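A.B. asks: pasted the sequence and its predicted model underneath.
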Amino acid sequence: MRIISGSLRGLKLAEVGEGDAKAHLRPTSDRVRESLFNVLASLDGGISPVVDARVLDLFAGTGALGFEALSRGAAQVTFVDEGVKARALIRENIDKCRAIGTTRLLRRDATDLKRNDGAPFKVIFLDPPYGKGLGEKAIASAQDGGWIAPSALLIWEENAPQSTPAGFTLLDQRKYGDTWITLLRAPAP
């Protein structure tokens, strides 16, 4: 797995390997990441929403989506995962990307985030374990805890098309193999 584009283009990320069977790590494929970031670059008049944005990567796994955003100009990325194996991979990738000053790693349950202690995020990736209804819970938790900025962009990866949560606007929904990407706009102020 490599960074597709930007300042870190071509950098090989840490291998998932056999890992911990309980970790349920399923990194977003290079092809899906490339397609997704091409779609993002076409939003808002061709200016990628990740440029200069504070990015939140929920159910981060290896952190591939967040690191891709960082490579493409994100100001800061916060990774959230409660898995031991996932956090170890993210720490390794932070080192590989030399991104200690622009990243933050939180050991938290994405469906129970608690109150955000900083500024809200303009771009939120969520890639929960497929088919368990955790995406809806994570969005509700992030919204209740002040993690989502007004009009933020949410990028939700699942194995089926997802319903739009109340107050959010569906921007796009696309299928890539067995992966569905749903793009949502958070409520405006």
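C.D. replies: Perfect, I can see it now. Treat the numbers as computed from the prediction; the structure is a model and nothing was measured.
A.B. asks: C-alpha from now on. contacts and neighbour counts both.
C.D. replies: Fine.
A.B. asks: shouldn't A41 be within a strand?
C.D. replies: No - per DSSP: H, G, I helix; E, B strand; the rest coil, A41 lies outside any strand segment and is helix.
A.B. asks: so L40 makes contact with E34?
C.D. replies: No - look at L40 against E34 with CA atoms under 8 Å: they stay out of range, at 9.9 Å.
A.B. asks: take this one as well and set it beside the first:
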Amino acid sequence: MASRKPAGRSPSNRPPRESARNRDGMGELRIIGGDWRSRKLRFPDAGGVRPTPARTRETLFNWLSFQLAGSDCLDLFAGSGALGLEALSRGAGRATLVDHTPALARALRDNLRLLKSDRGDVVCASVDTFLAHRDRGPFDIVFMDPPFRQGWLERIVPLLDEQGWLKPKGWVYIEHESDMTTPAVPTHWHLHRQKTAGQVTYCLFQIRPDDE
């Protein structure tokens, strides 16, 4: 990653988010649906990581409710793992979680072991480096919640499309600051749902042929 700021939820780049924090500096994530519903997981306060809020996750996974079963998911800027782990809890077949911060990657692996799941893969790498060398995929669903105001989406969207990271009729979830226009996407990415909550806008796109 070009910046050494945490790949996921840095308070200097995005609005504050709900996140229980213990006296030892660890954060806490609660899975809100599926097999692991109400399970609480800990992750290090590596630069102020903030999970996607529960209400936003509930809306997103309602949108994806008929797409998750058996899907192969990619969680970029995984941070606490809020999106990738939630997807696994709700029936995704597999999830690859990518984050460049070693402490967060270790916590993701520890939490997968705690959940007794062998369906998650954790990659400790910068997102742009990971996407530049495709050795897995393509994926059914890609989650992207990058640090704000660093131009990540403008760089990553073309990489996802040009290097074939998405299956035909796959899905892409994007979060960005609400005072920014939604980044340009390829013409065959069709906006399925979009919502703004406070200072964050989140969108779900489906990959479809232009003639559909």
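C.D. replies: That came through fine. This one's a predicted model, so the numbers in the text were calculated from it and none came from an experiment.
A.B. asks: once they're superposed, what TM-score comes out?
C.D. replies: Laid over one another, the chains give 0.85 as their TM-score (TM-score structural alignment, normalised by the length of structure 1), with 178 aligned residues with a CA RMSD of 1.8 Å.
A.B. asks: show me which helix runs longest in structure 2.
C.D. replies: Longest helix in structure 2 by number of residues, with DSSP state H as the criterion: helix 102-114.
A.B. asks: which part of structure 1 lines up with that one?
C.D. replies: On structure 1, the counterpart of helix 102-114 of structure 2 by TM-score structural alignment is residues 84-96.
A.B. asks: for that stretch, buried residues please.
C.D. replies: For stretch 84-96 of structure 1, burial by neighbour count (16 or more other CA atoms under 10 Å) applies to K85, A86, R87, L89, I90, R91, E92, N93, I94.
A.B. asks: relative to Y130 of structure 1, which of these is nearest.
C.D. replies: The shortest approach to Y130 of structure 1 among the buried residues of stretch 84-96 of structure 1 belongs to A86, at 16.3 Å (CA to CA).
A.B. asks: OK, contacts around the closest one?
C.D. replies: Applying CA atoms under 8 Å, 6 or more residues apart in numbering, one finds that A86 of structure 1 lies in contact with A23, L25, A60, G61, T62.
A.B. asks: which SS state does the last one fall under?
C.D. replies: Remark: T62 of structure 1 carries the secondary structure label coil [criterion: three-state DSSP].
A.B. asks: need the counterpart of it in structure 2.
C.D. replies: Under the alignment by TM-score structural alignment, T62 of structure 1 pairs with S80 in structure 2.
A.B. asks: would you confirm that that match contacts R30?
C.D. replies: No - under the contact definition of CA under 8 Å, S80 of structure 2 does not touch R30, with a separation of 10.3 Å.
A.B. asks: more neighbours: which of these two?
C.D. replies: Each of S80 of structure 2 and R30 has its neighbours counted (other CA atoms under 10 Å); S80 has more, 30 against 19.
A.B. asks: and the furthest pair within the buried residues of stretch 84-96 of structure 1?
C.D. replies: In the buried residues of stretch 84-96 of structure 1, two members sit farther apart than any others by CA to CA. They are K85 and I94, at 14.3 Å.
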